[in-house]
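Novice: sequence first, predicted model second:
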Amino acid sequence: MTAIVVKDLVKEFRQYRRFSGFFGSIKSLVTREHTVLRAVDNVSFKIEKGEAVGYLGPNGAGKSTMIKMLTGILVPTSGHVRLMNTIPHKSRRENANKIGVVFGQRSQLWWDLPVMDSFELHKYVYKIPGSKFKDNLNFCVDMLRIADFINKPVRQLSLGQRMRVEIAMALLHDPEILFLDEPTIGLDVMAKDSIREFLRTVNREKKVTIMLTTHDLKDIEEICPRMVIVNNGHLVYDGAVTNLKSQLGNQRKITVEFKSNPGQINLPGTHLVFDEGRRKQFSFDRGTASVFDLLATLSNQYTVEDVSLEDADIEEVIRTLYKQLEDPLNTANNLQNVTKSLSEQVAVR
């Protein structure tokens, strides 16, 4: 079953012109001159029920605008969007019962009340049956480990504790789709690991569809097998994380520890990343150099004690993609060609 359908979606904003100076201020009051900013530009994709999808893009790419249209906050300029066979902005109440939303920078908790009071209010607003509320509450309390502070006022919680509570409350009414906007922003390593583990469990065991926007690419690697990437309002990639890594993650790194410092080494086909005397790291492309040839070259000339090999991680892959998109030649006119070079299965699945 398809959970989310987005077809040729467009969202435009009017940006009214302001004039400088005293007379310019007066003119700004009466003029209606404006430019049109297209935040989302003909984007199409589908997300099946039970999928976990990362929605990525640079700042200003249109991620938050898309989430607001999917949750019914904004009305599209044109195109179509459906969530579980409902149109979000036309059926806001019905849509609210089907989704859970967590914004990393905004809270839905009552600041001066104990956490449990916010949960009880959520139960009343969503008309959650007592047995379902109890089961879901126990599940969230156990998995997110929030029992120790569930009766504390929200204002006394740390950022990590508050974020765990936010996620718990978003799931109390058994939503079919969970939208998360920067859920791990500003959190320490332990808090991030706890939230990631919980989201993986919810997606796997409860089949909750997850759409996650984040700048922490570790979230994507651990939670979302699929990525949708946008840039300047355009869709530029829709596919598996592994596929993108195989296409753009050609860079590999080899770290070599020698018995003694061999001094400066010129290794053809590689680039020296760092030199710490006995320990050196080289980077190279898969197609231009072989690991075995590099090791053979080094071992024939020097005494090698240890070797480690690293493939490009998802951060390096996304960085490579963004650099390609920043190329002035990759304008909107030939964006389709850039997209095609990344994947043969871009846009609508």
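Specialist: Structure received.

Novice: from now on I want contacts and neighbour counts done on CA atoms only, so please keep to that.
Specialist: OK.

Novice: and the strands in the stretch 201-349 of the chain?
Specialist: 209-213, 226-231, 234-240, 251-258, 271-276, 279-285, 304-311 (DSSP state E, counting those that start in this stretch).

Novice: comparison target below:
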Amino acid sequence: MDIAVERLVKHYRVHSRSAGARAALRSLFFRKYDTVRAVDDISFAIASGERVGFLGPNGAGKTTTLKVLAGLLAPTSGAVRVGVFTPNQRHDEFLRNIMLVTGQKNQLLWDLPPADTFELNRAVYNVSPADFASRVGELVELLDIGAVIRKPTRQLSLGERMKCEIAAALIHRPRLLFLDEPTIGLDVTMQALVRRFIRTYSESYGATVLLTSHDMDDVAAICDRVVIINHGTLSYDGDLGELVKQTRPEKRVTFTLSQSSSADVLVHFGRVIAASDRVITLQVEQARLKDLIERAFLVLPVSDLTVENAPLEEVLADVFARGRAA
């Protein structure tokens, strides 16, 4: 499903409390309100099948925007369209085509096995028995949950529960996935499996993915594009790789050495970020990268090297800081 957001505004009225007993008593009869501008005139579009990271610092307006897109809130002004639907009208067909998975809330019934929740969702979404059997079989295989779906949910590990949560949310094969911190609390192996599965599902069924996460490995593994909001306004909308190039164009080069050596011979090529007896990491401009590597192999006992972009966390921190300063 495609998404179109045009000049979305969402404001809240919040009770303004004054200090002191007399002011508190007065506020019982004469309330004052402040207006919170949670989302302030943002526009973006997402095509069917795109996987987009929806990012921003805490309080940026991400959750409010997602609630509007999911139909849980009505916009103060502006237009929002998901497929052919206006989300806050909560049309049955719209609800059958969306899903929300969050790492901090669950839909699995605690004392019953996940298979019972699957069956409940089959009835709620009116999935035929044949389609249900086929989809459960596919999800069980892809997520490797065959050994756990008959156990009570309370007996499952966090990783097992999260995989079953995802399976339960996909029984009706939704075309739009809202993912909120889908790998939070999972170990590295489980995180990789969940990320790979989400991307595979999107590619197989043309499902649109809108992901919010503080784990930038989620974003890098799942998304090709990011939309960033800060203080309720749009800061960036575009290719993830291009954002890195624009914000931190330098490269990070790490040399692994076969014997102890000093980084002093390389300092004029760039900034030394870290240095130990046998590992040296520098930040260097793209134009000087070739010269740095050639020089390092001449004067140092280099056994290995890696060239990377700046960590995505640092790139986003720079973007958020610019938003605060604006």
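Specialist: The structure has been received and is ready for your questions. Please read these numbers as outputs of a predicted model, since none were measured by experiment.

Novice: related to what we said a few turns ago, in TSV: the strands of the stretch 201-349 of the first structure, plus distance to Asp219 of the first structure and mean neighbour count.
Specialist: Converted to TSV, the strands of the stretch 201-349 of the first structure look like this (distance: least, Cα to Cα, whole Å; neighbours: other Cα atoms under 10 Å):
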stretch	distance to Asp219 of the first structure	mean neighbour count
strand 209-213	9	24
strand 226-231	11	23
strand 234-240	15	23
strand 251-258	22	18
strand 271-276	27	13
strand 279-285	26	19
strand 304-311	18	13
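
Novice: okay, those in TSV with distance to Gln324 of the first structure next?
Specialist: Putting these into TSV (distance: least, Cα to Cα, whole Å) gives the following:
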stretch	distance to Gln324 of the first structure
strand 209-213	21
strand 226-231	11
strand 234-240	11
strand 251-258	15
strand 271-276	21
strand 279-285	17
strand 304-311	20
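
Novice: and Met66 of the first structure, what helix or strand is that in?
Specialist: Assigned by DSSP states H and E, Met66 of the first structure belongs to helix 63-70.

Novice: which other residues reach that helix?
Specialist: Helix 63-70 of the first structure has contacts (Cα atoms under 8 Å, 6 or more residues apart in numbering) with 11, 39-40, 55-57, 74-76, 81-83, 88-89, 179, 181, 213, 230.

Novice: what of stretch 311-331 of the first structure?
Specialist: With Cα under 8 Å, 6+ apart as the test, stretch 311-331 of the first structure has contacts from 58, 217-218, 221, 231, 244-245, 248-253, 338.

Novice: among those residues, the buried ones, what's the ChimeraX command?
Specialist: Only the buried entries of the contacts of stretch 311-331 of the first structure go into this ChimeraX selection, using 16 or more other Cα atoms under 10 Å:
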select :217,218,221,231,244,245,248,249,250,251,252,253,338
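
Novice: let me know the closest of the contacts of stretch 311-331 of the first structure to Leu309 of the first structure.
Specialist: Taking Cα to Cα as the measure, Lys253 is the one of the contacts of stretch 311-331 of the first structure closest to Leu309 of the first structure, at 5.8 Å.

Novice: returning to what we had before: return the subset of the contacts of helix 63-70 of the first structure lying in helices.
Specialist: Of the contacts of helix 63-70 of the first structure, none are assigned to helices by DSSP state H.

Novice: just the buried ones from these, in PyMOL syntax?
Specialist: Buried subset of those, written as a PyMOL selection, criterion 16+ other Cα under 10 Å:
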select buried, resi 11+39+40+55+56+57+75+76+81+82+83+88+89+179+181+213+230
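
Novice: the contacts of helix 63-70 of the first structure in strands, which ones?
Specialist: In this view, those that belong to strands under DSSP state E are 11, 39-40, 55-56, 81-83, 179, 181, 213, 230.

Novice: could those residues go into CSV alongside distance to His271 of the first structure?
Specialist: Formatted as CSV, those follow (distance: Cα to Cα, whole Å):
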residue, distance to His271 of the first structure
Lys11, 44
Ala39, 39
Val40, 39
Tyr55, 33
Leu56, 30
Val81, 47
Arg82, 49
Leu83, 49
Phe179, 41
Asp181, 38
Thr213, 34
Val230, 31
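
Novice: what is the nearest of those to Met116 of the first structure?
Specialist: Ranked by distance to Met116 of the first structure (Cα to Cα), those are led by Phe179 at 22.4 Å.

Novice: residues contacting the closest one?
Specialist: 67, 99-102, 210-212.

Novice: ok, back up a step: tell me the one of the contacts of stretch 311-331 of the first structure nearest Gln15 of the first structure?
Specialist: Set against Gln15 of the first structure, the nearest of those by Cα to Cα is Asn231 (19.9 Å).

Novice: just the helices in the second structure please.
Specialist: With DSSP H as the criterion, the second structure has helices at 21-27, 62-69, 92-96, 114-124, 129-143, 158-169, 188-205, 216-222, 240-247, 289-299, 312-325.
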